[in-house]
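[1] Okay, sequence plus prediction incoming.
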Amino acid sequence: MNMRIIVLGGGMVGLHMLTSLRDDHQVIVVEKRQDRVDELKEKFPDADVLHGDACEPSVLDAAQVAGADVVAAVTGDDEDNLVISYLSKFEYGVPLVFARVNNPKNEWLFTPDWGVDEAVCSASIIVQLVQEELTLGEMVTLLKLRRENLMVEEIQLEEGNAVVGRTIRDIPLPTKTLVATILRDRRILIPRGDLTLLAGDKILFISEPDKVEELRKLLGLV
């Protein structure tokens, strides 16, 4: 799924997101330091890099934030990231808003009330979700599960794992654990009971945190 991703903040975190995602998605970077804008444009001549203060609605208009699938507020200032998140969610209706937390003491502020769907300490979680080729709806669902104290555990099966060659219905999963989906050869499979698991399958489990260790033991991973 090709997405329009607006990265607000062109520092090291913004640079990481640009280099990781630009080949498969439309990535627009907004940075208020002119020298940094010039540096990014020199390094990536074909990249969309805009100069401006992302806390200003006129700058967000120029970046066409209203048409974004994902906004990542990753400046080095927590106050700016909160303002950007609030505007992106409530003024522009962006479906998924990530915000970088620079000072751990401020993490309690980064909530849905401020328009933040997920507070992160780095860009890694955003890059990982996008690179896993999840749809926007799937990303939102995963983040909601995290807030409801449910773990999303992705496990790739290998030859020799205890469940390889068995059907889903034959696997004695821990209580309050379910198979959400299976990725096989870049295809998403519905986890029906008669589906036989193969080496190489990526399985997405949803479970309570205290069941994850039991699940990994069942699969022969510990």
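    It's in. Nothing here was measured: the structure is a model prediction, and the numbers come from that model.

[2] all contacts plus neighbour counts: C-alpha atoms, from now on.
    Noted.

[3] Next, count neighbours for residue 9.
    Neighbours of residue 9 under the rule other C-alpha atoms under 10 Å: 26.

[4] Identify the residue spatially nearest to it, adjacent ones excluded.
    Of all residues not flanking residue 9 in the chain, residue 75 sits nearest, at 4.3 Å (C-alpha to C-alpha, 6 or more residues apart in numbering).

[5] Please apply the same query to residue 156.
    Residue 156 sits nearest to residue 202 (C-alpha to C-alpha, 6+ apart), 4.2 Å away.

[6] who's in contact with the one you found?
    154, 155, 156, 157, 182, 183, 184 (C-alpha atoms under 8 Å, 6 or more residues apart in numbering).

[7] Can you tell me how far the third one is from residue 139?
    According to C-alpha to C-alpha, to the nearest Å, residue 156 stands 19 Å off from residue 139.

[8] Alongside the first one, take a look at this:
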Amino acid sequence: MKVIIAGAGRLGTQIAQVLGGTGNQVTLLDQDDDRVAALQDGLPAEVRTGDACEPRVLEDAGAHAADLVVATTGEDEDNLVVSLLAKRQFKVPRVIARVNDDDNAWLFTQHWGVDTAVPAAAPLVSLVEEATSASDTVALLRLSKAGVNVIETTIGPRSRAAGSVLGELAVPPGIVVAAVVRGGDPMTPAPDLELREGDEILVLSHTATEGEVHAVFQ
């Protein structure tokens, strides 16, 4: 599946990490040169500088062949423009847009090219599951074709894993740590990475339950 994500903030980078890590072709767009440079080597996605509200930028990113566009910028106006361009000009089959201000939710309809509007308060899992399950290619919580579960957990103040090195945790066989997100930035889950309170952990597994994952990190 070819995916274009507009906005390389916390949400956009997390979605790129999850979708890129499950074999999808992902392009992440953002106007901030510094942010793009910082993400270049840390994501399983192509990260580009550009304003996704400009048709040329979307075209260069491959919008004509995209299966899914996800608008996750912090501005509702931008998310609506991206959605409208994706649907009307590039005929993208599936467009998901984040609603930052609940008062604007009424605008996020198919009239503006939005197939599904997701409130800003919705968790990452809900947004990506909506985006991917609707495409019949991948599902976040149950990657049906691969039989893989994706589980998200956060290191809390009482978590035993806080202060521990990732490689020293007793992670059961069959569980793979796909990403560690710290302060909104995805990090490579290297064995020598010391986990901190507030870290968000994304785990892939064929067999593990949510309880088993929490037992490792909580």
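    Thanks, I have it. From a predicted model like this one, the values you see are computed outputs, not experimental measurements.

[9] quick one, longest helix in structure 2?
    Counting residues, the longest helix in structure 2 under DSSP state H turns out to be helix 10-21.

[10] what's the answer for structure 1, then?
    Every helix in structure 1 considered (DSSP H), the longest is helix 136-147.

[11] Please enumerate the helices of structure 2.
    Under DSSP H, structure 2 gives helices at 10-21, 33-39, 55-60, 76-84, 124-133, 210-217.

[12] Throw those helices into TSV and include distance to residue 68 of structure 2 and mean neighbour count, thanks.
    Shown next, in TSV, are the helices of structure 2 (distance: least, C-alpha to C-alpha, whole Å; neighbours: other C-alpha atoms under 10 Å):
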stretch	distance to residue 68 of structure 2	mean neighbour count
helix 10-21	11	22
helix 33-39	21	14
helix 55-60	12	16
helix 76-84	10	23
helix 124-133	8	20
helix 210-217	28	16
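
[13] any chance of the ones you listed in CSV, plus distance to residue 69 of structure 2?
    CSV is the format used below for these (distance: least, C-alpha to C-alpha, whole Å):
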stretch, distance to residue 69 of structure 2
helix 10-21, 11
helix 33-39, 18
helix 55-60, 10
helix 76-84, 8
helix 124-133, 9
helix 210-217, 29
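
[14] my read: residue 75 of structure 2 touches residue 97, true?
    No: counting by C-alpha atoms under 8 Å, residue 75 of structure 2 does not reach residue 97; the two are 10.7 Å apart.

[15] the more surrounded of these two?
    Set residue 75 of structure 2 next to residue 97 and count neighbours by other C-alpha under 10 Å: residue 97 wins out with 30 against 14.

[16] What's the match for the more buried one in structure 1?
    By TM-score structural alignment, residue 97 of structure 2 lines up with residue 99 in structure 1.

[17] cool, and residue 110 of structure 2?
    Using TM-score structural alignment, residue 110 of structure 2 pairs with residue 112 in structure 1.

[18] rewinding a little: most neighbours of all the contacts of residue 202 of structure 1, which one?
    Most surrounded of those: other C-alpha under 10 Å gives residue 182, at 22 neighbours.

[19] In structure 2, where's the longest strand?
    strand 175-182 (DSSP state E).

[20] Could you point out the longest strand of structure 1?
    Determined from DSSP E, the single longest strand within structure 1 is strand 177-184.

[21] Report the next helix or strand after that one in sequence order.
    Once strand 177-184 of structure 1 ends, the next helix or strand along the chain (criterion: DSSP states H and E) is strand 187-189.

[22] So what's the gap between stretch 86-105 of structure 1 and the chain middle?
    Distance of stretch 86-105 of structure 1 from its chain centroid, counting by C-alpha atoms, centre = their mean, to the nearest Å, is 13 Å.

[23] Identify the residues contacting that stretch?
    Outside stretch 86-105 of structure 1, the residues touching it (C-alpha under 8 Å, 6+ apart) are 57, 65-78, 81-82, 85, 107, 110, 114-123, 126, 136, 140.

[24] State the distance from residue 212 of structure 2 to residue 8 of structure 2.
    31 Å.

[25] cool, residue 80 of structure 2 as well?
    16 Å.

[26] list the contacts for residue 146 of structure 1?
    Contacts of residue 146 of structure 1 by C-alpha under 8 Å, 6+ apart are residue 152.

[27] which residue in structure 2 lines up with it?
    For residue 146 of structure 1, no residue is aligned by TM-score structural alignment.

[28] about what we covered before: same for the longest strand of structure 1, what does it pack against?
    strand 187-189, strand 202-207 (3 or more C-alpha pairs under 8 Å, 6 or more residues apart in numbering; DSSP states H and E).

[29] same thing but 6 Å
    When contacts are defined as 3 or more C-alpha pairs under 6 Å, 6 or more residues apart in numbering; DSSP states H and E, strand 177-184 of structure 1 packs onto strand 202-207.

[30] So which bit of structure 2 is the strand it packs on matched to?
    By TM-score structural alignment, strand 202-207 of structure 1 lines up with nothing in structure 2.

[31] immediately after that strand, which helix or strand?
    Past strand 202-207 of structure 1, the next helix or strand by DSSP H and E is helix 212-218.

[32] excluding its backbone neighbours, what's nearest residue 112 of structure 2?
    The shortest distance from residue 112 of structure 2 to any non-neighbouring residue, by C-alpha to C-alpha, 6+ apart, is to residue 84 (5.0 Å).

[33] What is the end-to-end distance of stretch 117-135 of structure 1?
    By C-alpha to C-alpha, the extent of stretch 117-135 of structure 1 from end to end equals 16 Å.

[34] Also stretch 83-90 of structure 2?
    Rule used - C-alpha to C-alpha; the end-to-end distance of stretch 83-90 of structure 2 is 10 Å.
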